[in-house]
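In: predicted structure and sequence below. I'll ask about it afterward.
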Amino acid sequence: MIATTVVGVPAVAAGAGGPCALPRSTAHHSEGLDSWHAGYPRPTRTLDALMLFLRFPDAVPYTTPRQLVDDHFPATTEFFRRASYGRFSLRVHPVTRWLEMPRDSTSYAIRRDWAPDRRTAYLRDAIATADRSVDFGRYDLVYLVADPDAPGIDADATKVVNFDRPLRADGAALRRLVTIFEHHPPDRNVLAHETGHVFDLPDLYHRPTGGGGDWDTRVGDWDLMGSQFGLAPEPFGWHKWKLGWLDASQVRCVREPGATTHALLPVSAPDPHDIPAPEGRPRLVVVRTGTARVLVIEARARYGNDAELCTEGVLVYRVRSDVASGDGPVEVLDGHPHSEACPDESVYPRLADAPLGVGERLDIRQDGVRVEVRGRTAHDAWLIRVTHTERP
């Protein structure tokens, strides 16, 4: 019954995207944005989240539900308000009392790689327990928060669980549930990361085989879907476009060979309303390099969710819409491959200084693209020149 993908739900048109909007594929959490998967709520309005708190017969909680609410809110709501330029509001509705599960915490054998039968039992028990007093039909998202100090709890098991066939409660189809097993206080931005999956965003980290190695080699600190601990957790501009927080007028599409010049506002900067033409308000340059891949160019600066980033500048990354979540759909291209930065704070210092500064350039030979940073404008935009020598 439990699966890691959602099936059988059609995609719907997501608005004008133009020739640089990659097509959605069957890959889990595809980075295609020519359409929207109708099985996911799109965060372009106010969404209501139900938060439930589960205790177990084998433990007495050391924390209160109100303390656990405060661990995540209003911080998560504020993260998305800043990231969406105010276009999306996440409104939480906590049931601030413990709901008693019918079995001991140890009986569910909670782990990151959870046995499907134990996970199914946990979710069925949780929904049945809450359904006596909660109307699930009123909410867009559901967070299930377990007593973090119960003996059977594994904090590494926090994740979104999707269903082959939705559970039903109060006439509502529950297609996914966010299961939270975090310590108190929790990991930084962990709930924003998991909520990103509810909006069809993929994992950008790489899980090494055999338990060793580094998880953050593909995107480093950039975008919280890579690491919730990153210094630059602001979502990539590509994700903002996918979610509906940027529109096609803020994206410059490069498809034909030639050289073009652009002024890019940092993706984390507040949405301006006083920048005159011809500079406009672009946030992204997208270079189409294949049927299912693009290069994306954006500016990153110390605003909002990126206030603690290591290196400001122009970031270049590759996006593929035919690669599944966790398999590398996004790859940051390192503008300084022979150096690193912020070794004491960065999750992957080799990519912490990936952005290009003024006077620097990056040649992506396999795609026939050169990116040069020419300067800055009075409105804090970054002036870039993109030379595209090959037709996709």
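Out: Yes, it's here. Numbering: from 1, shown residues only.
In: when you work out contacts or count neighbours from here on, use the C-alpha atoms and nothing else.
Out: OK.
In: name the element residue 296 belongs to?
Out: Assigned by DSSP states H and E, residue 296 belongs to strand 293-300.
In: tell me who's in contact with the residue lying closest to residue 382 once chain neighbours are set aside.
Out: The shortest distance from residue 382 to any non-neighbouring residue, by C-alpha to C-alpha, 6 or more residues apart in numbering, is to residue 376 (4.6 Å). By C-alpha atoms under 8 Å, 6 or more residues apart in numbering, the residues touching residue 376 are 358, 382, 383.
In: closest to residue 148 out of those?
Out: Of all these, residue 148 sits closest to residue 382, with 45.0 Å by C-alpha to C-alpha.
In: I'd assumed residue 267 was in contact with the closest one.
Out: No: the criterion here is C-alpha atoms under 8 Å, and residue 382 misses it with residue 267 at 11.2 Å.
In: ok so, going back, need the contact partners of the helix or strand just after the strand holding residue 296.
Out: Downstream of strand 293-300, the first helix or strand assigned by DSSP H and E is strand 313-320. Residues from elsewhere that reach strand 313-320 (C-alpha under 8 Å, 6+ apart): 31-32, 292-301, 329-335, 354-358, 373, 382.
In: and here is the other one:
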Amino acid sequence: MQQPTWRRIGPALRGTRPARRGIALGSVAALALAVTTSASTGRLMEGAQSAAGSVALARGTTLGPCMISGTMGVQMTEGVPTPPGYSRSTGTIRALNLMVDFSDAPGQGSAMDRLAEFFPQTSEWFRTSSYGRLDYRPESPLPDWLRMPKSFEEYGIERGAPFDPGYRTLVEDIVATADPDVDFRAYDFVNILITPNAGPSALDTVLSVTFAGNHEAPVADGVPVSNASFVYSRQDDGSGSYRETGYRVLPHENGHVFGLPDLYTQDGGGAVGHWDIMSEDWGANNDLLAWHKWKLGWLDDDQVGCAASSGTTEHTLSPLARSGGTKLAFAPLGEKTGYAIEARTRGGNDEAVCKPGVLVYRVDAEVDTGHGPVTVSDATPDSGGCTRRPNVHAELSDATYGVGETFTDRKTGVRVTVAGVTDDGDYRVHVTRP
């Protein structure tokens, strides 16, 4: 197998928070393996598996054209179903949390105080986003700081560092130190919560990173530590909101262990804005796109409308913040890409929505993580947006389409028109294709 690879994301645009390190990927063979499906039914071929919940189950023919997929070699593809190697994203999952410090960066305060920066908020975030389909149970069998045998400096960890050699050595030392008291087989993935005084401030350099699907990782109790999130520093922008927002780096990083890619690019969050936590995880709370919820198994098949045929179809979309109802309409543009349509309002995890309406975005299963696999269409380009909340991409904050407005792709002829809003607050959408 090839050595684990990684993606480094460059600095954000001036005026935005520092860009996050790109997710560090496992071996290309492990991650880029596209799950083979039957062309007629959309069922997984015998022997193929996915770790992303119910989205990997057999599909009806009506949704088959909307199950776009990437070719082998795409890193963290947006394709459905999610390739194997990631953690389960439905049902009960157990997350092992280890609080780690070093001789040159001793833990400040108690290790359990560090844990409390992220829980129970992270569990509640996933429960809300998944409509209760993900029961995230954090466990910390070691309540004290886990002291590493080397100094932080000796591991050579910095922005852009690959898995080898620094992270491999760190994981090996974590396993050796914790293994007498921890059965790694009992957990779905690992969160390494580093003492905040190790490394630079997140305001200067974001070190937090996830190694996902990495089956060349060190082995503990007979299983590879293949899905692990490392969190450094504190995402504190000085606005006084850290207690409410600082935990959100962990749902972002854990999104990777479930198989979700980074949606920001080298230019920052301008492709998706604050419409998905995989794009922006600083500032006010935000949710995942409906496409990601389908990909994770949090939506049933009857909550997705596939607009694959010529003509006009009508879809009544329930706001993403509410449970139940149709959440996603999708117009495929071939086997690799298409347009997703959903309704977004303020509620649930969506705290910063300032213009409720219908969000239209293009999903491309052939684009690598961190290179723009999702692009939101802006209904009001160059408007400056409708929010001035810190760390929220303003320009796309009013990207949603309202009643009577139409999105048109002149190249393909696909049109999306918001026809009206029901008394229950659902949005009636017409999708037209030649």
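Out: That came through fine. If you're wondering where the values come from, they're calculated on a predicted model, not measured in any experiment.
In: care to give me the TM-score?
Out: TM-score of the superposed chains, computed with TM-score structural alignment, normalised by the length of structure 1, equals 0.89; 373 aligned residues with a C-alpha RMSD of 2.0 Å.
In: need the helices for the stretch 251-392 of structure 1, in chain order.
Out: 349-352 (DSSP state H, counting those that start in this stretch).
In: same check, this time on the stretch 51-200 of structure 2
Out: 111-116, 121-129, 152-155, 168-178.
In: hmm, back to that, could the contacts of residue 376 of structure 1 go into JSON lines alongside neighbour count and distance to residue 317 of structure 1?
Out: Below are the contacts of residue 376 of structure 1 laid out as JSON lines (neighbours: other C-alpha atoms under 10 Å; distance: C-alpha to C-alpha, whole Å):
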{"residue": "358", "neighbour count": "15", "distance to residue 317 of structure 1": "18"}
{"residue": "382", "neighbour count": "24", "distance to residue 317 of structure 1": "17"}
{"residue": "383", "neighbour count": "19", "distance to residue 317 of structure 1": "17"}
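In: after the host helix or strand of residue 244 of structure 2, next one along is what?
Out: Residue 244 of structure 2 is part of helix 242-245 when elements are defined by DSSP H and E. Next in sequence after helix 242-245 of structure 2, counting helices and strands by DSSP H and E, comes helix 249-257.
In: what is the mean deviation of that following helix from its aligned residues in structure 1?
Out: Taken over the aligned residues, the distance from helix 249-257 of structure 2 to structure 1 averages 0.2 Å (mean C-alpha distance after the TM-score superposition for structure 1).
In: how about that helix, aligned to which bit of structure 1?
Out: The aligned range for helix 249-257 of structure 2 in structure 1 is 190-198, by TM-score structural alignment.
In: next one: stretch 118-125 of structure 2
Out: The aligned range for stretch 118-125 of structure 2 in structure 1 is 72-79, by TM-score structural alignment.
In: same check on stretch 293-301 of structure 2?
Out: Using TM-score structural alignment, stretch 293-301 of structure 2 lines up with residues 240-248 of structure 1.
In: kindly report the same for stretch 83-103 of structure 2.
Out: Mapped onto structure 1 using TM-score structural alignment, stretch 83-103 of structure 2 covers residues 37-57.
In: how much space is there between the residue in structure 2 that the residue nearest to residue 382 of structure 1 lines up against and residue 432 of structure 2?
Out: Residue 376 of structure 1 maps onto residue 421 in structure 2 when the alignment is built from TM-score structural alignment. Taking C-alpha to C-alpha, to the nearest Å as the measure, residue 421 of structure 2 and residue 432 of structure 2 are separated by 18 Å.
In: could you pull up the contacting residues of residue 252 of structure 1?
Out: Shown in contact with residue 252 of structure 1 (C-alpha under 8 Å, 6+ apart): 282, 284, 285, 286.
In: at 10 Å what do you get?
Out: 18, 20, 260, 262-264, 282-287, 296-297 (C-alpha atoms under 10 Å, 6 or more residues apart in numbering).
In: next: residue 119 of structure 2.
Out: Residue 119 of structure 2 neighbours (C-alpha under 10 Å, 6+ apart): 113, 125, 137, 138, 247, 250.
In: state which strand of structure 2 is the longest.
Out: Counting residues, the longest strand found in structure 2 (DSSP state E) is strand 91-101.
In: once aligned, what mean separation remains between that strand and structure 1?
Out: Once superposed with structure 1, the aligned residues differ from strand 91-101 of structure 2 by a mean of 0.6 Å; criterion: mean C-alpha distance after the TM-score superposition for structure 1.
In: can you count the residues close to residue 161 of structure 1?
Out: Neighbours of residue 161 of structure 1 under the rule other C-alpha atoms under 10 Å: 20.
In: would residue 238 of structure 1 count as being in a helix?
Out: Yes: judged by DSSP: H, G, I helix; E, B strand; the rest coil, residue 238 of structure 1 forms part of a helix.
In: find residues that contact each of residue 382 and residue 267 of structure 1.
Out: Common contacts of residue 382 of structure 1 and residue 267 (C-alpha under 10 Å, 6+ apart): 283, 298, 299, 300.
In: per the alignment, name the residue of structure 2 opposite the second one.
Out: So that's residue 298 of structure 1. Under the alignment (TM-score structural alignment), residue 298 of structure 1 pairs with residue 342 of structure 2.
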